[in-house]
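In: One predicted model, sequence on top.
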Amino acid sequence: MPSFKIGNFSIGSPGDSIFIIAEIGQNHQGNIEKAKKLIDEAKKIGCNCVKFQKSCLNSKFTKSALDRPYTGHNSWGNTYGEHKAFLEFSIDEYKILQKYSNDLGIFFSASAMDEVSLDDLRSMDLPFIKIGSGDANNFTLLEKASKIQLPLIISTGMQTMSTIENIVQIMRSSSKTNFALLHCVSSYPTKPEDCNLLTIQLLQKKFPDVVIGYSGHEVVPYISEAAVLLGAKIVERHITLDKKQKGSDHLCSLTPNEFQRLIKSIRYYEDNKLLDVPQSTQFIIDHFNGDENVKKSLGHVYGRDILNCELDCRKKLGKSLVTSKEIRKGEILTLKNIMIKVSEPPGLTAERLKDCLGKPTNKDLKIDEPLQAEDIFEFK
């Protein structure tokens, strides 16, 4: 059996408890007192960990992405940059929340959304660092993360099986064994028929030495129970104080009462030895009395492709190759003049980096400009 350790918490071996993460993300709405309230609730209902999302906006986004108008119902500013800045805690505020969590006796962690944020979080003595789905194809960030001593949890939303294989290869090339993968569908909320929970067992078979978990965004809480019965050893769900609050993640989040019911069910399964081995699909269907949502959520998985329901999120939050400096026509593309960011409009996706390196450009390019296939000589 694969095993994975976060602090003194062992995950994946027989008899280990499921590690449950309350993803606070940006449901705090930029208010540190509300963030503390969410931490309080997560601790009270029995979560093992609270998790936030750390970004350096200029490192994560191009200027055009930050400058685009953003005035919808969920906006906290006139531009996307103003909106994101309103929701972003400083590293000093993170340290306040870390101490608050530690004093309560609950793990505190965060997703590193760019290389600057990875360095910031690395300095905080966290129990682990998360790499979100938006960076699962950001091999530069993954290579850097693979070299640090902290455990990593990596979500796999919006990715193909080929990309997931590359993630594992990057970890193994750095001799990193203390990492876990989360099956994830990047659709908010995720419809039951898009959950494809059988991907959990597919990943377990393909990577038998890696702990596999589940990051869910569905509105039906017991689908996450089914993920655990299928063998997920880590469960991550967003938590909210009120689903009607302003913000795009609240609808796919669980209230404290919903989250508590999920945790009680998971602990019941543990106590009754239902998690010693992954359960069959028929057991799960019977266990939930033939519930149609559960049946749909299992899926018919033969691989992992980017789903239609993930395309909007991939377009909005997927990382692209962009110029890090002005590039003259004919100049060779290298790691010194390319970086990876969310761009507007999108460019070549992050996993195409190695396909670009060493090739000359067809034209002059400005700084912070997304690379397109037609910008690169003999690009295939």
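Out: On my side now, so go ahead.
In: use CA for all of it now, contacts and neighbours both
Out: Noted.
In: What's the local residue count around residue 100?
Out: 16 (other C-alpha atoms under 10 Å).
In: and the residue lying closest to it once chain neighbours are set aside, how many neighbours does it have?
Out: Closest residue in space to residue 100, ignoring its immediate chain neighbours: residue 36 at 7.5 Å, by C-alpha to C-alpha, 6 or more residues apart in numbering. Applying the criterion other C-alpha under 10 Å, we find 16 residues in the vicinity of residue 36.
In: Residues contacting the helix or strand hosting residue 36, please?
Out: When secondary structure is defined using DSSP states H and E, the element that contains residue 36 is helix 32-45. Helix 32-45 is contacted from outside by 22, 24, 27-28, 49-50, 93, 97, 100-101, 104-106, 239-241, 256, 259-260, 263, using C-alpha atoms under 8 Å, 6 or more residues apart in numbering.
In: and here's the other structure:
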Amino acid sequence: MNKTIKIKDRLIGEGQPTYIIAEMSANHAGDFNRAIEIIHAAKESGADCIKIQTYTPDTMTIDCDKEYFRITKGTWKGENLYSLYKKAYTPWEWQARLKEEADKIGIDFLSTPFDKTAVDFLEELGIDFYKIASFEVVDIPLIKYVASKGKPIIMSTGMATLGEIEEAVNAVKSQGNEKLCLLKCSSAYPAVPEDMNLKTIKYLEEVFGVIVGLSDHSLGSVGAVTAVVLGAKVVEKHFCISREIENPDSSFSMEPHEFKKMVEDIRAVERAIGKVSFKVSQREEISRVFRRSIFIVKDIKKGEVFSEENIRVIRPGYGLAPKYYEDILGKTASKDIERGTPLDWSMVI
């Protein structure tokens, strides 16, 4: 499969800067103006893309209070699925305007569809690429339908076994779609470091031959920055204006100043990773003079023998390289040499 994918005029993948996605999810807390504010804040914080989710409570589940539909553990303990999705969803009548605002300020717009009606809606919206959520990685009919649109797909793999990931990848490929990125993900909210297993990022790249990245639900930016070191080309992180604005996603979302710092750290890490090189940089060149070299440490007369008493390997590096020290011992001086003079071959007979 491809080692780069193209979104609009931008390449994502090998040799390209990390593509950073700010996930709005439920952080608008039901307020359209706040959703607009989040888009602007994400752009200002350095995000390349703002992501929403396209579903309704009825496209996700049914309104039923049987025990199967109750959440008994974790961040949303005590919630009923239908009521949770009712709180969290982004109204579909907002989404064209949200995309228009994102386009206007120059940030990519992405959504996660959760059923075929959402895909059809996003197609009418003119979306450029799709996200598949971790919970939907086993929904092979949905994945095939999304892949059939021929657009790039970013797919999270939280909770998935290797076999399930393979089935999902094959579902994309079965539609003749090679434009895929897989994201390592720990689908806990929040995720804890010991469950993240970031080494899997490289493994996914090697096994499936695709672009890889991280969908990060952990607190802080350590996971995201480490993922980039390990080869992640896409990083997705939940984004909010303030965690004090309560909603289903606020507790594990980043505020703008935190997100901005994460982006800065990722960009610094990219510069630090660089490429395989043994070329001496201009800044290193300044330091080279403080290497060790051979110096005269005691006044020497012409014809005098070089010995451990009158020459030494010391800093700075203006004399002959230390590797010649043993060769010079026992040889004689070609002229008088003052203490503190760097040794060179013209002084040696």
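Out: Arrived safely, thanks for sending. Quick caveat: nothing in here was measured; it's all calculated off a predicted structure.
In: so what number do they get for TM-score?
Out: For these two chains in superposition, a TM-score of 0.72 is obtained (TM-score structural alignment, normalised by the length of the second structure); 273 aligned residues with a C-alpha RMSD of 2.6 Å.
In: what about the helix or strand that comes right after the helix holding residue 36 of the first structure, how far off from the second structure?
Out: For helix 32-45 of the first structure, the succeeding helix or strand toward the C-terminus, using DSSP H and E, is strand 49-54. Superposed on the second structure, strand 49-54 of the first structure shows a mean distance to its aligned partners of 0.5 Å (mean C-alpha distance after the TM-score superposition for the first structure).
In: show me the contacts for residue 101 of the first structure.
Out: 39, 50, 107-108.
In: and the two most separated of those?
Out: For the contacts of residue 101 of the first structure, with distances taken as C-alpha to C-alpha, the pair at the greatest spread is 39 and 107 (9.9 Å).
In: Which parts of the second structure are strands?
Out: 4-7, 10-13, 19-23, 49-54, 108-113, 130-132, 153-156, 180-185, 211-216, 234-238, 293-296, 311-314 (DSSP state E).
In: Make TSV out of the ones you listed and add distance to residue 82 of the second structure and mean neighbour count.
Out: What follows is the strands of the second structure, written out as TSV (distance: least, C-alpha to C-alpha, whole Å; neighbours: other C-alpha atoms under 10 Å):
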stretch	distance to residue 82 of the second structure	mean neighbour count
strand 4-7	34	18
strand 10-13	36	17
strand 19-23	21	24
strand 49-54	15	24
strand 108-113	17	24
strand 130-132	20	23
strand 153-156	23	26
strand 180-185	24	28
strand 211-216	24	30
strand 234-238	22	25
strand 293-296	75	24
strand 311-314	75	20
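In: export those strands to JSON lines and tack on distance to residue 83 of the second structure?
Out: Conversion of the strands of the second structure to JSON lines gives the following (distance: least, C-alpha to C-alpha, whole Å):
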{"stretch": "strand 4-7", "distance to residue 83 of the second structure": "35"}
{"stretch": "strand 10-13", "distance to residue 83 of the second structure": "37"}
{"stretch": "strand 19-23", "distance to residue 83 of the second structure": "21"}
{"stretch": "strand 49-54", "distance to residue 83 of the second structure": "16"}
{"stretch": "strand 108-113", "distance to residue 83 of the second structure": "19"}
{"stretch": "strand 130-132", "distance to residue 83 of the second structure": "22"}
{"stretch": "strand 153-156", "distance to residue 83 of the second structure": "25"}
{"stretch": "strand 180-185", "distance to residue 83 of the second structure": "25"}
{"stretch": "strand 211-216", "distance to residue 83 of the second structure": "25"}
{"stretch": "strand 234-238", "distance to residue 83 of the second structure": "21"}
{"stretch": "strand 293-296", "distance to residue 83 of the second structure": "75"}
{"stretch": "strand 311-314", "distance to residue 83 of the second structure": "75"}
